[in-house]
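can't give you the sequence, but here's the structure:
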């Protein structure tokens, strides 16, 4: 019987340990004092574990090397994820967009499900164990050093150390550094699913404002890189929210703009009629008091400023060209993108171990004979909606199942 050493007790590591323990002795090393520290805070503490879309649709939501994941996602798909958690006592529910959460809305229940499975397989878990060195000979890992002192030997090693986002949870890029030391190419680590910093106004005035049912576009001049409909939220430095997090994956260049259509349900003609209707109602009022039924209060001063209309002008004195300019700014509420927030604030990491150096059907290294990878350490990433956790579980299963 082989001894398998799994490094990292996130979703990928726990699944890899559970699956490999069915025919091997397993040691699971975790640098924190608990399991799934990052998993605990995902989905705002509710833990979106997967999505109920057909597995064939998942690849549309994976901008980072989707083809590499065919074997793992089709082998351990979302239905098997649902079965795994329900078998281990976690009841699940489906929400908007097919997102699947625990019934309780508590990520701790997902971790309890893992704990149950790990206990049933008699897996040895060693907490507070930071891997500080790798001992290798002739393309074979012999042991790992832990906490700069003790050495743990194994026949096969699975790196599941995550990316470099949310470093306080233990994801600090250790695995990528070790993989590089072992000869692997590392695609540079960059933030993905991260808020955007914008130029164009004092965002402290807008901070906390949520806009629902709006359309956004991320553009390079006239080329649309990303477009979607939904909700965003202003922050002291720019914007966040599901649309922004997914769109951030396309912000890898300078000179990009974020365009917001504040009224996507109305075309130009319909919006013009709506504005004229409000203007008629407030014809004897000052312009600054005529937009309260059309726009959120916090937005009005900025829209007025961009329209070029004197805020104290009487509504019945606003010209047709001024009205058209107001309409344009409501449909094209645009900001230049300053950049991404830091990697430490990203939900997931883009980049990691080069997929060309990993066998997608086994997750084994093509360079080191007794090494496998799973989860966010690999250069794969997806949008929000449960896809990233599913990738971790699927790659963890494949890695554990092919020792």
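In hand now; what should we look at? None of these values were measured; they are calculated from a predicted model.

from now on I want contacts and neighbour counts done on CA atoms only, so please keep to that.
Noted.

doesn't residue 308 make contact with residue 329?
No: Residue 329 is beyond contact range of residue 308, at 10.2 Å (criterion: CA atoms under 8 Å).

of the two, give the one with the bigger neighbour count.
residue 329 (19 against 11; other CA atoms under 10 Å).

if I've got this straight, the more buried one is in a helix?
Yes: with DSSP: H, G, I helix; E, B strand; the rest coil as the criterion, residue 329 is part of a helix.

now do the contacts for it.
Residue 329 makes contact with 303, 306-307, according to CA atoms under 8 Å, 6 or more residues apart in numbering.

from residue 182, how far off is it?
Distance, residue 329 to residue 182, using CA to CA, to the nearest Å: 54 Å.

before we move on, what about residue 234?
43 Å.

list the contacts for the closest residue to residue 384 other than its chain neighbours?
Spatial nearest neighbour of residue 384, chain neighbours left out: residue 246 (6.5 Å); criterion: CA to CA, 6 or more residues apart in numbering. Neighbour list for residue 246: 192-194, 383-384 [criterion: CA under 8 Å, 6+ apart].

included below, for side-by-side comparison, is a second structure:
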């Protein structure tokens, strides 16, 4: 066994942070990455802009993780959003806050974050091994001994930190290897499933709206007719259904309900800033100004152009009808539709297309104070491989960095015999 040596499997956000922290504490560190470069998934996150974290108070973060937020409480406080932004600034990445508290690099490039972490690794003396796929974590007598990679080579080490990611975007290297390592070492793995993922819908008219983005709308998720969650923000229509931040946030609950055989619907409020009476007055005003126009030409100030024919069809109002002939009941039916546009959720996109994986190594098998395995000495976990997932808005990367920070420091101390 190589004393003083920490082996980190996976060169993503959690892995790079863990490796650098372990090395900065004095351990010898090897970072083992199957790809030919570090941070491949990180480099494409946030549509290539990298939503690093969120600006809200760290005490409010745990509520933003539907997957085991309480497990993260102390972890997030140790390496919070303020410390993360300060850390990145120290390596040349200044950050800015955008809508919804989302934090991005000022340069608008996810690659700048990868470069900063690479500088951190170099400064700390981490030995990076690219193009080497880990095949197994070697443990004897309940203690870690090293890592075997493809081709048969074994790296001996006193501590191993598994940061292999989830099962999303497998082309970037996140192909679920860590789950296999966990099961081989006797750890329970909660079945992986998509957390932040686009939804398929049954309505044929949705494809007519492909590419339409709606801002400042409210979406309510209903399961078997009962409202389960609601949020305000932005959504996007696609050729298969709906996507965008609002939908992604609700998708975990929707997917879980569908897997249980329940009926799942979305109701879109296109005018959430108005109560029903205010919306009716708005319609009356608009109709008064367009009294002699055909109904199909009277909604331009109210709705995006591509949405108008769909709404008219769903409202059941003759598009050629002169506006002053629209009845009060028709107007009120239109108003109700505008505030509860129904969508039937028929499924989610597959796990490989999700942004984040729900499920993973059971947090009950991990000590949150160190990220160490409770059953295998010298084994640590960090990042998306752990059964932790957050909503959209920077929370998942913050969790990955914070878990990597804690695991790296703890594994480094262990490898040097100081714990």
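Good, I have the coordinates. Small disclaimer: the values here were computed from a predicted structure and weren't measured.

returning to that earlier point: tell me which of residue 234 and residue 182 of structure 1 has more neighbours.
Just comparing residue 234 of structure 1 and residue 182: by other CA under 10 Å the higher neighbour count belongs to residue 234, 20 against 17.

what does that one correspond to in structure 2?
Here residue 234 of structure 1 is matched to residue 237 in structure 2, going by TM-score structural alignment.

would you confirm that its match contacts residue 210?
Yes: look at residue 237 of structure 2 against residue 210 with CA under 8 Å: they come within range, at 5.1 Å.

so what's the residue count around the alignment partner in structure 2 of residue 287 of structure 1?
Matched by TM-score structural alignment, residue 287 of structure 1 corresponds to residue 295 in structure 2. Residue 295 of structure 2 is flanked by 21 other residues according to other CA under 10 Å.

list the residues that contact residue 27 of structure 2.
4-6, 412-413, 415-416.

if we go to 10 Å?
Neighbouring residues of residue 27 of structure 2 by CA atoms under 10 Å, 6 or more residues apart in numbering: 3-6, 19-21, 124-126, 408-409, 411-416.

can you tell me the centre-most residue of structure 2?
residue 356 (4.4 Å; CA atoms, centre = their mean).

please name the nearest non-neighbouring residue to the counterpart of that residue in structure 1.
For residue 356 of structure 2, the aligned residue in structure 1 is residue 348 (criterion: TM-score structural alignment). Nearest residue to residue 348 of structure 1 in three dimensions, chain neighbours excluded: residue 192, at 5.4 Å (CA to CA, 6+ apart).

which position in structure 2 aligns with that neighbour?
Aligned partner of residue 192 of structure 1 by TM-score structural alignment: residue 195.

near that match, how many other residues are there?
31.

what does residue 338 of structure 1 give?
Counted with other CA under 10 Å, residue 338 of structure 1 comes out at 18.

what's the mean distance for the one helix or strand it maps to versus structure 2?
Assigned by DSSP states H and E, residue 338 of structure 1 belongs to strand 333-340. Mean deviation of strand 333-340 of structure 1 relative to structure 2 after superposition (mean CA distance after the TM-score superposition for structure 1): 1.0 Å.

can you list the buried residues in that strand?
By 16 or more other CA atoms under 10 Å, the buried positions in strand 333-340 of structure 1 come out as 333-340.

tell me the SS of the aligned partner of residue 177 of structure 1 in structure 2?
Aligned by TM-score structural alignment, residue 177 of structure 1 pairs with residue 180 of structure 2. What three-state DSSP gives for residue 180 of structure 2 is helix.

same check, this time on residue 398 of structure 2
For residue 398 of structure 2, the assignment made with three-state DSSP gives helix.

what's the counterpart of it in structure 1?
Counting by TM-score structural alignment, residue 398 of structure 2 corresponds to residue 390 in structure 1.

likewise residue 122 of structure 2?
Checking with TM-score structural alignment, residue 122 of structure 2 has residue 119 as its match.
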